[in-house]
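[1] output the structure for:
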Amino acid sequence: MPGRSVPSRRTVLRSAALTPVAGLGMAACSPGDDGAAPARPTAPVDLGADGEVAKGGTKLYRDQNVVVSRAEDGSLKAFSTVCTHARCPINKLEGTKLICPCHGSEFDARTGEVLHAPASVPLIELPVEVKQGRIIASPGV
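    From the prediction side, this is the model:
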């Protein structure tokens, strides 16, 4: 059309490359992000009944990105299950081992410690308590 400028192929490709793709959000892979703060709950989260985690056991709460373990003495620990390597949500728990689906990082669900690279930073510990028979995880500070 006369008088109307047509963008160059380079302009169109550059714009497409800069446009965010819906749905990638936190699951996008960002190599080299070790040490960056992954997402964690922003408000206290009711995970379920206190009896859901047995002594010596662990439970993965996929929808809340939290894992909870209970020591033999009954004390609870909770960790964010957003991988510290590339911020992928961890969706697999085998015994007490969390396995990230993106690059295979493995973490101890009881301590948050890295068991297998590429992650090199432990999971973020979250405050957890039992209130009125419910397990509540908080975002921490």
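[2] going forward, measure contacts and count neighbours with C-alpha atoms only.
    OK.
[3] which residue ranges of the chain form helices?
    For the chain, applying DSSP state H gives helices covering 9-18.
[4] any idea how far the most centrally placed residue in it is from residue 127?
    By Cα atoms, centre = their mean, the chain has its centre lying nearest to residue 82, at 1.3 Å. In this view, residue 82 and residue 127 are 16 Å apart by Cα to Cα, to the nearest Å.
[5] quick one more, to check against the first:
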Amino acid sequence: MNARRRTVLSAGAAALVTGCGSSGGGGGGESSPPASGGAELTGTSEIPVGGGTIFEDRKVVVTQPAAGEFKAFSAVCTHAGCIVSSVADGTIDCACHGSRFSVEDGAVEQGPATRPLPAEQITVEGGSIRLA
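    Now for the predicted structure:
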């Protein structure tokens, strides 16, 4: 029985390690295009400078902290798991309990959340933003 348990745990650990990759800079995905041709989220012209757009169906928020600089974060609030509700005045806001996160790096600007929004990997190429 213990040998079986070890095998399952080892296989699970291998899957976790395989699924984890380098973020190459933490969410800024301006590097090379994804090998799998990731799913297109939107065009660069659709993301306002200093703001962002929430893609609820993909549970991701894409921001443009400065002109031409695009970032992506999980849209799931780290406090209670709500989907963030808006992006305004330099923050990604959650309406459930009032947490606010920076559009630049996902850091907590206002609690009750204590952990930043995790970065998501995107690529920006030819006016298109793709989820890697």
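[6] OK, contacts around residue 118 of the first structure?
    Residue 118 of the first structure makes contact with 85, 103, 104, 105, according to Cα atoms under 8 Å, 6 or more residues apart in numbering.
[7] look up how far residue 97 of the first structure lies from it.
    Relative to residue 97 of the first structure, and taking Cα to Cα, residue 118 of the first structure is found at 15 Å.
[8] residue 105 of the first structure now?
    10 Å.
[9] give me the more crowded residue out of the two.
    Under the criterion of other Cα atoms under 10 Å, the comparison of residue 105 of the first structure against residue 97 puts residue 105 first, with 21 against 18.
[10] can you pick out the most distant pair from the contacts of residue 118 of the first structure?
    Maximum pairwise distance among the contacts of residue 118 of the first structure (Cα to Cα): 10.0 Å, between 85 and 104.
[11] tell me which of these two has more neighbours.
    residue 85 (27 against 15).
[12] and that one, what pairs with it in the second structure?
    By TM-score structural alignment, residue 85 of the first structure lines up with residue 79 in the second structure.
[13] which residues touch the closest residue to its match other than its chain neighbours?
    Take residue 79 of the second structure and drop its neighbours on the chain: the residue closest to it by Cα to Cα, 6 or more residues apart in numbering is residue 113, 4.4 Å away. By Cα under 8 Å, 6+ apart, the residues touching residue 113 of the second structure are 77, 78, 79, 99.
[14] quick one: residue 113 of the second structure from residue 10 of the second structure, how far?
    For residue 113 of the second structure relative to residue 10 of the second structure (Cα to Cα), the value is 33 Å.
[15] test my guess that residue 119 of the second structure contacts residue 72.
    Yes: using Cα atoms under 8 Å, residue 119 of the second structure is in contact with residue 72, at 5.8 Å.
[16] so between those two, which is more surrounded?
    residue 72 (30 against 22).
[17] distance of that one relative to residue 65 of the second structure?
    11 Å.
[18] same check, this time on residue 52 of the second structure
    In terms of Cα to Cα, residue 52 of the second structure sits 8 Å off from residue 65 of the second structure.
[19] and those two? which has more neighbours close in?
    The residue with more neighbours, out of residue 52 of the second structure and residue 65, is residue 52; 24 against 21, by other Cα under 10 Å.
[20] per the alignment, name the residue of the first structure opposite that one.
    Aligned by TM-score structural alignment, residue 52 of the second structure pairs with residue 59 of the first structure.
[21] ditto for residue 104 of the second structure
    Checking TM-score structural alignment: residue 104 of the second structure goes with residue 110.
[22] count of neighbours near the closest residue to its match other than its chain neighbours?
    With sequence-adjacent residues excluded and distances taken as Cα to Cα, 6+ apart, residue 110 of the first structure is closest to residue 69, at 5.6 Å. Using other Cα under 10 Å, the number of residues around residue 69 of the first structure comes to 23.
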